[in-house]
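quick one: sequence and predicted model below, then my questions.
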Amino acid sequence: MTDPQIAISMLGIFIACVFLGFPIAYTLMAIGIGFGYYAYYDAARMWRSFDRLAEDTPWLESTQLWLEGFYNNRIFDLFINQTYSVISNEVLTAIPLFLFMGYIVERANIVDKLFSTLAVATRNVPGSLGVAALVTCALFATATGIVGAVVTLMGLLALPQMLKMRYDHSFAAGIICAGGTLGILIPPSIMLIVYAASSGVSIVRLYAAALLPGLVLVGLYITYIVVRAVLNPKLAPKPTKEELPEVPFGKMLWMLATSFLPLAVLILSVLGSILFGLATPTEAASIGALGGMVLAVAYRAMTFDRLRESVYLTVRTTAMVCWLFVGSYVFSSVFSYLGGEKVIEEFVTHLDLTPIQFLLLAQLIIFLLGWPLEWSEIIIIFVPIFLPLLPLFGIDPLFFGVLVALNLQTSFLTPPMAMSAYYLKGIAPPEVKLIEIFKGVLPYCGMVVIAMFLMYTFPQIVFMLPDAFYGPQR
């Protein structure tokens, strides 16, 4: 077999291991080191240690020389260097800080007050409880960026309220599932940090680029909820005064000031300091983590157990992302060294695709990968395969990254592997069936497709804010 054929078989073995359920980070490292040992094999280098062996060499020294000869391969140098590169990557430093902010906010008992306030504030809007749930999901998802946590917590808080007020099961479930995924698109998103580290795109420009598409998607979701509620009031009956009493205007302002305003100020402070160049993403994440702790103390929700649990979850998630990066870097370095990237590039070039056709093909592949894989694995492992092809088609990696972030919304919403649906089913009342949840999330996949079409048609949705803040770079 030629080296490029070995590289393609390397990719095939990895995909097979993923479907067999092996841990992805360790699989990447094992395959990368195994094939890398072949790729970087240097007989002369290896036998330098063996040449020092003699018949009377003591057993311990002989063993050491054999091990030295075995490990005298550049793949181990590459593995160590890549591990150090990930650990010292300044962009990735923001991940544990944003995660810690999210976990602290999740445990600060802010979300239940926020949802109750928004439900009262929007009581005269068609589908008011659904709109309140979606806005709460969007704010909470933006603060945490953790889909499972948002869907689970909102499923416990909002779903029983909507069912109590006679909302259709599918309609209510779809709102929570769709709203919970918004945190991987709207800044400050951890997914965008990971993409920036993988692609070399400025995280500051990426945040600015993703802001408008995220707001467009939220607007489409709210429009869908209101229109469906107007066309079919049985889906979302208007609450009675007994179910949702009116409150005086002054009390409403106080409720907003004590629930909506603190979280909004925290998010806007973090995001604004990044976009206006007042702080780096890492510094802004530090401010956010501190702000999250202050909110937890202010809401009297800060305990040692909650702090310890937040730290533990932060470390666990950060370690997972970092080891995925290490494995991906080693795997991709060996894959490229053996000529795998060249094979893929030649294959795509021979297809004679237009830029739009390439974008559609890439997004279709990423959409399908979203069924068996998490977003982190797609961004770290598979998206870098497409990145070297972007210059061939004149596609800006900034635009491509925002498209991918939009596309990955569907990976949580598309049956049969819609993870947000399974998160919700795990805590939903028994009368809410999984098939009803699937039925409820499908229209939101259509909203994502519409948002992607708008981005294809009007690219300025992506480029307007980065160009306005930092000047054009295309």
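Looks like it arrived, so ask away. None of the values given here were measured: they were computed from a predicted structure.

drop to CA atoms for contacts and neighbour counts, all remaining ones
Will do.

let me see the ranges of the helices in the stretch 301-450 of the chain.
304-337, 340-350, 355-369, 375-377, 383-386, 390-393, 397-411, 419-427, 434-457 (DSSP state H, counting those that start in this stretch).

make JSON lines out of those helices and add mean neighbour count and distance to Ser49.
Output for those, formatted as JSON lines (neighbours: other CA atoms under 10 Å; distance: least, CA to CA, whole Å):
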{"stretch": "helix 304-337", "mean neighbour count": "19", "distance to Ser49": "25"}
{"stretch": "helix 340-350", "mean neighbour count": "15", "distance to Ser49": "32"}
{"stretch": "helix 355-369", "mean neighbour count": "15", "distance to Ser49": "45"}
{"stretch": "helix 375-377", "mean neighbour count": "19", "distance to Ser49": "39"}
{"stretch": "helix 383-386", "mean neighbour count": "18", "distance to Ser49": "37"}
{"stretch": "helix 390-393", "mean neighbour count": "13", "distance to Ser49": "45"}
{"stretch": "helix 397-411", "mean neighbour count": "23", "distance to Ser49": "46"}
{"stretch": "helix 419-427", "mean neighbour count": "22", "distance to Ser49": "52"}
{"stretch": "helix 434-457", "mean neighbour count": "19", "distance to Ser49": "58"}
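
possible to save these as a markdown table with distance to Gly36?
Below are the helices of the stretch 301-450 of the chain laid out as a markdown table (distance: least, CA to CA, whole Å):
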| stretch | distance to Gly36 |
| --- | --- |
| helix 304-337 | 6 |
| helix 340-350 | 13 |
| helix 355-369 | 25 |
| helix 375-377 | 21 |
| helix 383-386 | 18 |
| helix 390-393 | 26 |
| helix 397-411 | 28 |
| helix 419-427 | 34 |
| helix 434-457 | 39 |
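
here's the one I want to compare it with:
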Amino acid sequence: MEFFVEYSWAIAMILALVAGVFTGYPVAFLLCGLGIVFAILSGIPLKFMGTVVSKIYAGTLSNWLLLAAPLFIFMGLMLDKSGLAERLLLTLERLCGRLPGGLALSVALLGIIMAASTGIVGASVMLLGVIALPVMIRQGYDPQFATGVTAACGTLGILIPPSIMLVFMGAILQVSIGGLFKGAFIPGLLLGTVYILYILGVGIFSPHRAPVPDRSEIDKIAQRQGNLLVELLLNLVGPLFLIAAVLGSIMIGLATPTEAAGIGAGGALLLALIARKLSFGVMRDVVRDTSKTTAMVIFVMIGAACFSAVFKRLGGDDMIEELFIGTGFGPYGLLLLMMGLIFVMGFFLEWIEISFIVLPLFAPIVTSLDFGFEATRPEMLIWFAVLAAVNMQTSFITPPFGYSLFYLRGVAPPGVTIKTIYRSSVPFVVLQLICLGALVLVPDIVLWLTRV
């Protein structure tokens, strides 16, 4: 009883947040509004709210590392407009088309390549949904399997660097964004490989769900494109150039993430120009969409900063730590509890809200625990951040509010219902959780590249 009395205001804030989320009110305004309302109700001095404003300006709006976010968003949107992904997908269909599950394999490969060169989930999912999903269904693929492959592979961009989520997580946890990129690179490729193995397994053991396509369809593509090797090289040059320029410059320490993002944005402009897709209309649309996406994230950051400042002032961080430590679980038990909470929150919230609300509360607890392996504090935070990133990736494909599922529903062919799309996500959520377990049990998967 004393616990509830001591932390009554903090508990009330959490309950109000949960209730507010289900009203459908924009989360950015909900967070900010709850912070202000509970500050007034609990009698927090007005001077304290002045320090919150200063913190928002100094810690968020003036953080030059966050300049990487709009630049990466611009890069991804410009590549989407260049038509490069569509040409590459057609080439990959020719390359993999005669294999079991070949069309789905080409979608997975394109998802990995686009993730490593764009990092924009919405654009990737809708692109694959428009180009690849109708072809798979026309070739006799099980609609549930085809939609699951499209949604899951399009979502790889949120984990494989350059990921917008990792940029903001680095700012939240005050760790190197380059270190996070290195830490997430191998886990991202691991998850993509697991998807490919699953697709091959379905193609071999359940060929009725992923049949080998009609040769005439592949021959039509071949007639339009010409020599397969030449087309593959031509269509791969652009993405490989961007991957090498952006990730390579960060990995070898030649550029900061912000500088590399500038290189990527310039490279995307160059590719669009070479493809003759660069026009005033395209530039206007890309700049507008970049501004809208960036503004949305900034509003969430401001709201989360206000909410978390008041929540901590009311003892919320002490309450969370007392709750977790009081369970009596060991380090891995507490980590499992944290991951479980993040996973459940992913059913209802987007990664942005989860990151800004939960990570600042959990990070101090994680760094105070002994997991039985040698790691510095920054390495421990990078490991935890990558675990959280893999976990939060599931939020894009978990019903009822998985954003990738809604993106796909908006462009899916007639006859593909939301029920089919919901069911399609289940195997891929399981695969993501298996990969998450591997990262927990073998931390070197995350930390090896950062230490090199």
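The structure has been received and is ready for your questions. It should be emphasised that the depicted structure is a prediction, and the values quoted were computed from it without experimental measurement.

TM-score them against each other, please.
Laid over one another, the chains give 0.92 as their TM-score (TM-score structural alignment, normalised by the length of the second structure), with 439 aligned residues with a CA RMSD of 2.1 Å.

coming back round to it: out of the helices of the stretch 301-450 of the first structure, flag the one nearest Leu153 of the first structure.
Nearest of the helices of the stretch 301-450 of the first structure to Leu153 of the first structure, taken as CA to CA: helix 419-427 at 9.0 Å.

that closest one vs the second structure, average distance?
Following the fit onto the second structure, the mean deviation recorded for helix 419-427 of the first structure is 2.1 Å by mean CA distance after the TM-score superposition for the first structure.

that helix aligns to what range in the second structure?
Across the second structure, the stretch matching helix 419-427 of the first structure (TM-score structural alignment) is residues 403-411.

who's in contact with that stretch?
121-122, 125-126, 129-130, 147, 151-152, 154-155, 350, 395-399, 416-418, 421-422 (CA atoms under 8 Å, 6 or more residues apart in numbering).

contacts only, for the counterpart of Arg306 of the first structure in the second structure.
The alignment partner of Arg306 of the first structure in the second structure, by TM-score structural alignment, is Val282. Each residue near Val282 of the second structure by CA under 8 Å, 6+ apart is listed here: Lys81.

for Val282 of the second structure, give its distance to Tyr407 of the second structure.
Relative to Tyr407 of the second structure, Val282 of the second structure is positioned 21 Å away (CA to CA, to the nearest Å).

with Gly264 of the second structure instead?
For Gly264 of the second structure relative to Tyr407 of the second structure (CA to CA), the value is 25 Å.

try Met339 of the second structure
26 Å.

give the aligned equivalent of Arg74 of the first structure in the second structure.
The alignment partner of Arg74 of the first structure in the second structure, by TM-score structural alignment, is Phe48.

hang on, I meant Gly155 of the first structure
Match for Gly155 of the first structure (TM-score structural alignment): Gly129.

my read: its match touches Ala412, true?
Yes - with contact defined as CA atoms under 8 Å, Gly129 of the second structure reaches Ala412; the gap is 6.1 Å.

between those two, which one's more packed in?
Gly129 (26 against 20; other CA atoms under 10 Å).

what's the following helix or strand after the strand or helix carrying that one?
If you go by DSSP states H and E, Gly129 of the second structure is part of helix 121-131. For helix 121-131 of the second structure, the following helix or strand on the C-terminal side (DSSP H and E) is helix 133-138.

how close does Leu341 of the second structure get to Leu334 of the second structure?
Separation of Leu341 of the second structure from Leu334 of the second structure (CA to CA): 11 Å.

equivalent analysis for Gly262 of the second structure, please.
Counting by CA to CA, the separation of Gly262 of the second structure from Leu334 of the second structure is 40 Å.

just give the closest residue to the residue nearest to the spatial centre of the first structure, not the sequence neighbours.
Centroid-nearest residue in the first structure, with CA atoms, centre = their mean: Met191, separated by 3.6 Å. Spatially, and ignoring its direct neighbours in sequence, Met191 of the first structure is nearest to Ile184 (5.5 Å; CA to CA, 6 or more residues apart in numbering).

who's in contact with that neighbour?
Shown in contact with Ile184 of the first structure (CA under 8 Å, 6+ apart): Ala141, Thr142, Gly145, Ile146, Val147, Ile190, Met191, Leu192, Ala405, Gln409.

and the buried ones among those, selectable in ChimeraX?
Buried members of these, defined by 16 or more other CA atoms under 10 Å, are picked up in ChimeraX with:
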select :141,142,145,146,147,190,191,192,405,409
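
how about JSON lines for the contacts of Ile184 of the first structure, with distance to Ala229 of the first structure added?
As requested, the contacts of Ile184 of the first structure are arranged in JSON lines below (distance: CA to CA, whole Å):
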{"residue": "Ala141", "distance to Ala229 of the first structure": "24"}
{"residue": "Thr142", "distance to Ala229 of the first structure": "26"}
{"residue": "Gly145", "distance to Ala229 of the first structure": "28"}
{"residue": "Ile146", "distance to Ala229 of the first structure": "29"}
{"residue": "Val147", "distance to Ala229 of the first structure": "26"}
{"residue": "Ile190", "distance to Ala229 of the first structure": "33"}
{"residue": "Met191", "distance to Ala229 of the first structure": "33"}
{"residue": "Leu192", "distance to Ala229 of the first structure": "33"}
{"residue": "Ala405", "distance to Ala229 of the first structure": "29"}
{"residue": "Gln409", "distance to Ala229 of the first structure": "23"}
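
with adjacent residues omitted, what lies nearest to Pro372 of the first structure?
Met417 (7.1 Å).

which residues touch that neighbour?
Met417 of the first structure neighbours (CA under 8 Å, 6+ apart): Trp371, Pro372, Ser411.

mind telling me what element the aligned residue in the second structure for the residue nearest to the centre of the first structure is part of?
When the second structure is aligned by TM-score structural alignment, Met191 of the first structure is paired with Met165. Using DSSP H and E, Met165 of the second structure sits in helix 164-173.

ok, average deviation of that helix from the first structure?
Compared with the first structure after fitting, helix 164-173 of the second structure deviates on average by 0.7 Å (mean CA distance after the TM-score superposition for the first structure).

ok, now how distant is Leu242 of the second structure from Gly267 of the second structure?
Using CA to CA, which is the criterion applied here, Leu242 of the second structure is 6 Å from Gly267 of the second structure.

now Leu359 of the second structure
Distance of Leu359 of the second structure to Gly267 of the second structure, given as CA to CA: 33 Å.
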